[in-house]
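Enquirer: have a look at this prediction, sequence included:
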Amino acid sequence: MTHVKNPVSGKRRAYRGTTTAAGTALVLFAAVSCGSSDSGDGTSGPIKLGAIVSLGGSSHAFGPTKIDKTVDAYFEDVNAAGGIDGRKIEYSVVDDSGTPNGAAQAARKLVGDGVVALVGGASYASCATNEGYYKQNDISAIEAIGATERCVTSSNITQVNPSPPTEFKLMLKFGSEELNLTRQCVIKTATSLSEAFRKAAPEVEAKTGDKLAFQDYSVPENQTDYTPDLLKAKSAGCQSILIAGGPQQTPAVAQQMQTQGMDDVVLLQMSGSYDTAVGKALAKFKIPMYAGSSFAPSDTSSQDMRDYTDFMAEHDLPVSSFTEGAYLSAKYTVDVLKGMDGPITAETVSKALSDMSPIKNDLAGTPFEFGASNDAIMVGKLENGVWKPVSGTWFTWK
C-alpha cells in the first residue's frame, strides 16, 4: 500500500520501510511495474483503490486505530491468493489531517492517480468536502468509519458503521427503555457533528417521552476538566450522562464524576469506548458504565467473528469496532469486485455497487447495501474492566 502524508505539505512516505520521498517513489514504481501494464480500459493491470483517512491533526485522529493497516492487510491477502481474476489490488491512503483543504487535495490526488473506488476511509472532512467531486468523477466511496452526517446523506458515499448521530440516539433510547432512566444528560465535545447531535436530541425526546435534563454540545475538544459541566448535570438531577466524544476523555470524566460524588450516575459512552484498553482504564471506577458497539463485540460467537479475529491475530492488528469497520469495508468491496464481469472502472464499480444485493455479515446488525444506512448497535456493560454484551441482540431505533 502507498501511504501519503497530507498532500498540502508535499511530504510522502512509504507505508512500510524507510519513510523517505525517494523510497515512496520507488514503491509506487515497483507496485505498478510488477503487475501487467494497465491498458486504460479497465480490463488489465492493477485495480487501484484508495482511501482518505484523518491519521493526524486532532485528538480524535484515526491513526492509532489501525484502520488503514487493516484494509491494507486484507487486500494484501487477496493479492496473495491471486487477486481479482488475476489482477492485483493497488491500495493508496492519503492523510487529510482532518481538514477540508487536506481532504480536497487528497481526493484530487487519488482520482488523478486513477482509483476506481475509495475504500476504508475515515475522515472528519472528506465526505462533506468531496461528495460533489466524487459525483463529477463517478467515484463511489465505502467508508470504514463515517465520521460525519454527510457520509450518510451523500448518494455516492456509504459508511459501514452506524452514523454517530444514530448511535447517539440509540444510546439515549437504551438508557430510557432498558435502564428506565427519565433524566438523561449529554456532554458533547465541540466538533463538526455537534449540530447534528443537537438536532437529533428532539427525536430522542419524542421517542422516549422525556426531556433531556441537561445538554452541552460545545465542550472544547482538548478540554480535560469537565467539572463545570458535571456540576451542572448534578444540579439538574441527571440519572445518566452520555459522553459524546473520543474514548480518551472517558477516564478523566469518570474520575471527576467520582470526585463530585456522582458514583450512582450512569455513564453512557459511544462505540469508541467499547475497547479492551479503555475498559481496563475504567476498571477502578465504581460508576455504572455502558457503551455502544457499532459492530458485534469480539466475544460473540459466529463464523464471521472467528474469521475476523483470526485475521487480526494473524496480522498482529487490534480487535476493535474501528478495525471491524475497516475489515468489513474491504471485504464488502472484494465481494462486489469478484462478482463483476468485464472492465473494472470507476463507472462500472459504481454501477455494481448501485445494483448489488445486500451482503449479510454477523459483524454488523444491518446487511450492507450501498446507499443504505446501518442503524443497529449492540450495548455492553463494564464489569471488572471488561465490556460484556447486555444481550446478544441488536438494538435499533424501531
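Expert: Great, that's in hand. Numbers count the residues shown, from 1 in each chain.

Enquirer: from here on, contacts and neighbour counts on C-alpha atoms
Expert: OK.

Enquirer: tell me which stretches of the stretch 1-150 of the chain form helices.
Expert: 21-33, 67-80, 100-112, 126-136, 150-153 (DSSP state H, counting those that start in this stretch).

Enquirer: so the fourth one versus helix 100-112, what angle?
Expert: The one in question is helix 126-136. Calculated by axes from the mean of the first three to the mean of the last three CA atoms, to 10 degrees, helix 126-136 forms an angle of 30 degrees with helix 100-112.

Enquirer: what does helix 126-136 contact?
Expert: For helix 126-136, the external contacting residues (CA atoms under 8 Å, 6 or more residues apart in numbering) are 52, 96, 98, 100, 103-104, 107, 140, 148, 150-151, 154, 156-157.

Enquirer: mark which of those are buried, thanks.
Expert: Among the contacts of helix 126-136, those classed as buried by neighbour count (16 or more other CA atoms under 10 Å) are 52, 96, 98, 100, 103-104, 107, 140, 148, 150-151, 154, 156-157.

Enquirer: what sits closest to Thr393 if chain neighbours are left out?
Expert: Spatially, and ignoring its direct neighbours in sequence, Thr393 is nearest to Met378 (6.8 Å; CA to CA, 6 or more residues apart in numbering).

Enquirer: do I have it right that the one you found meets Phe295?
Expert: Yes. Judged on CA atoms under 8 Å, Met378 makes contact with Phe295 at a distance of 7.0 Å.

Enquirer: more neighbours, these two?
Expert: In terms of neighbours (other CA atoms under 10 Å), Phe295 is the more surrounded of Met378 and Phe295; the figures are 29 against 25.

Enquirer: so who does the more buried one touch?
Expert: Residues near Phe295 by CA under 8 Å, 6+ apart: 161, 321, 324-325, 363-365, 377-378.

Enquirer: can we see that at 7 Å?
Expert: By CA atoms under 7 Å, 6 or more residues apart in numbering, the contact set of Phe295 is 321, 324, 363-365, 377-378.

Enquirer: next up, a second structure to put side by side with the first:
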Amino acid sequence: MVPPNREATHMHKSRILMLAASIAVVSALAGCTSGGGGSPSESGEPATGDPIVVGALSGLTFFPEAPQAVQAVFDDYNAAGGLEGRPIEYTVYDDKTDPAASATAAQDALSSGAVALVGGSSLLDCAVNHTTWEDNGIVSIQGTGVDPYCFATPNIAPTNTGPFFDTFASLYYGSETLGFENICAVMVPDEAASKAAYEQAIAAWGDATGKELAYLDTSLVRGQASYAGNVSNLKSQDCDAIFMNEVGDAVVALLGEASNQGITLPFLVLTSCYSDQFAASAAYGGDIYLPAEWAPYGDTSIEGVEEWAQTMDAHGVPKTSFSQGGYLAAEYFIDILESIDGDITRDSFTAAAKGMSEEIPSPMAQAPYIFGDADFHQPNNTAYPVVLRAGTGTWESLGPVMEGEELGWVYTTVPAGS
C-alpha cells in the first residue's frame, strides 16, 4: 500500500534534492488553549502571552539530542515573539525505554494539554502508544522514528527514514556501489514487529539486487556484555563486509571486539552512528559506511546545514543526525501551526496536519515533508552515503543521494493484528 501523498512527494523531490529551496528557520508548537492562530509576532519582543503547550516522548538515555534541538528552535522562536506573542511551552517525557514508563509518559503528555507531539525519539514509543495517539486525536511529528509503528500508523509521521530503510540503503550501497559479494550480518531482532520489518527490508534489498546475505546472526540482544562469540562466528564465514543494526555504545563495543580478533573488514551500520562522538570513539582498523538521512551535517556549505549548525552551536546541542531530525520536526511543526486559521487546539492542529496538501521543503532535507491523511506515513525514503575511513576520525561524504522509490524500496508494515 502506498500513501496518497507519495506521488506528490516524488514530483517535487528533484527540486529538493538540488537543495536549492529554503524555508525560514522558525518553529513553535500549538497549544490546547483558545487563542487565535496566524502569523508569528513581528514585535521582536520575547513572547509572554498564553503558552502553547507541546510534548514529546523520548528515550533520553539513547536519544537526547532530538528534543534538545527542538527546544533550541523553540527558544529562538519564543525570544523573537512566538506566535502572535504566545510562547511555546515544550515538555519532554522520558519513557526510559520501558513499556510501562512509556505508557505513563503518554498519559502525562495528554494530561498536560499538549496539542501535538514534536521531536520525539524513542525505541518503543510508537509501538506502545500509537493507538493512544489515535484514540485521543493527537499527531506526532517524530524527530527519530525507530520502531515499525512509527512508519505504519496514521497519527505518526517521522522526519527521518528509520532503521528499516537504513538497512535497505546500507545493504544496497554495499552490494551495488561498493561491490561487496558476501555481506554478513549480525542483528538484534527485537520484538516480532521489528523482526518482521527488518526481514521486509532485507527481502526488498534481495528482490532489488538479486543478492542475499552470506551469513545472518540474529542472536544479539540489546546491551549484551560480550560480542566475542558473535565475532568468532563471523571469522569463520566468507565475509567481505559486515552489516550491523545495533546503536550507540553497542556498535563501538562490537567494533572493538572485531579489532581484538583481527577483523578489519568494512562495516555497514545505521544512521544512529552518524556523529562526531562516534567517529572519535570507534577505534577500528576498517572503513565504516552508513546512510545519512539528511544532507551530511558536516557540509556547512549547504544553506540549511549552516543554519542548523549555527542554532545547535548557539544552544550547546551536539551536532548529530538525531539533532537534525529534531530541528526539522520543529521546523515542520511551525509551518503547519502557522497555517491554522482560528483557535490553536489539539483538534485544529491535527486537522491541519492531516489536511496538508503541499509539501514542506528544507535545504537540509533530501525529501520534502508532508503529513496528510493516510493510513501510514513514510515521507522520507532517501539516503546520502558517508564513510568513516580507518584511522581518520572524520566522516567523509560520498553521495549521490539514494532514492528508495527508484531502488525498489518497499514500505514498512507491521504484522496483521499486532
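Expert: Perfect, thanks for sending it. Computed from a prediction, not measured in an experiment: that's the story for all the values here.

Enquirer: now a PyMOL select for only the buried ones of the contacts of Phe295 of the first structure.
Expert: Paste this into PyMOL to select the buried members of the contacts of Phe295 of the first structure, with burial taken from 16+ other CA under 10 Å:
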select buried, resi 321+324+363+364+365+377+378
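
Enquirer: with secondary structure and distance to Ala31 of the first structure added, can I get the contacts of Phe295 of the first structure in a markdown table?
Expert: Shown next, in a markdown table, are those (DSSP: H, G, I helix; E, B strand; the rest coil; distance: CA to CA, whole Å):
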| residue | secondary structure | distance to Ala31 of the first structure |
| --- | --- | --- |
| Ser321 | helix | 30 |
| Glu324 | helix | 27 |
| Leu363 | coil | 32 |
| Ala364 | coil | 33 |
| Gly365 | coil | 37 |
| Ile377 | strand | 39 |
| Met378 | strand | 40 |
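
Enquirer: out of the buried ones among the contacts of helix 126-136 of the first structure, which comes closest to Leu230 of the first structure?
Expert: Leu230 of the first structure has its nearest neighbour among these in Thr148, at 26.4 Å by CA to CA.

Enquirer: quick check: the closest one vs Lys398 of the first structure, distance?
Expert: 22 Å (CA to CA, to the nearest Å).

Enquirer: before we move on, what about Gly114 of the first structure?
Expert: Plainly put, Gly114 of the first structure is 41 Å away from Lys398 of the first structure if you go by CA to CA.

Enquirer: higher neighbour count, the two?
Expert: Each of Gly114 of the first structure and Lys398 has its neighbours counted (other CA under 10 Å); Gly114 has more, 16 against 7.

Enquirer: can you find the partner of that one in the second structure?
Expert: Matched to the second structure by TM-score structural alignment, Gly114 of the first structure sits across from Gly113.

Enquirer: how near is its match to Cys32 of the second structure?
Expert: Using CA to CA, one gets 5 Å for the distance from Gly113 of the second structure to Cys32 of the second structure.

Enquirer: any residues in contact with both of those two?
Expert: Looking at what touches both Gly113 of the second structure and Cys32 (by CA under 7 Å, 6+ apart), the common residues are Val53.

Enquirer: which residue packs closest to the residue minimising distance to the centre of the first structure, ignoring adjacent ones?
Expert: Note on the first structure: the residue nearest the mean C-alpha position is Ile145, at 1.9 Å, using CA atoms, centre = their mean. Distances taken as CA to CA, 6+ apart put Ala122 closest to Ile145 of the first structure, at 5.0 Å, once the chain neighbours are dropped.

Enquirer: residue contacts, the one you found?
Expert: Here Ala122 of the first structure is in contact with 52-54, 143-147 (CA under 7 Å, 6+ apart).

Enquirer: ditto for Ala250 of the second structure
Expert: Taking CA under 7 Å, 6+ apart, we find Ala250 of the second structure in contact with Gly223.

Enquirer: one more pass at 10 Å, please.
Expert: 221-227, 256 (CA atoms under 10 Å, 6 or more residues apart in numbering).

Enquirer: and for Arg198 of the first structure?
Expert: Applying CA under 10 Å, 6+ apart, the residues contacting Arg198 of the first structure are 165, 186, 188, 215-217.

Enquirer: any idea what Ser272 of the second structure aligns with in the first structure?
Expert: Ser272 of the second structure maps onto Gly272 in the first structure, by TM-score structural alignment.

Enquirer: repeat that for Cys126 of the second structure.
Expert: Per TM-score structural alignment, Cys126 of the second structure is aligned with Cys127.

Enquirer: can you count the residues close to that match?
Expert: Residues near Cys127 of the first structure, counting by other CA under 10 Å: 30.

Enquirer: please apply the same query to the one 10 residues further on.
Expert: Using other CA under 10 Å, Asn137 of the first structure has 12 neighbouring residues.

Enquirer: before we move on, what about Val265 of the first structure?
Expert: With other CA under 10 Å as criterion, Val265 of the first structure counts 20.

Enquirer: wouldn't Tyr297 of the second structure be in contact with Gln324 here?
Expert: Yes. Between Tyr297 of the second structure and Gln324 there is a contact at 7.9 Å, judged by CA atoms under 10 Å.

Enquirer: okay, and the common contacts of these two?
Expert: The contact sets of Tyr297 of the second structure and Gln324 overlap at 305, 308-309, 364 (CA under 10 Å, 6+ apart).
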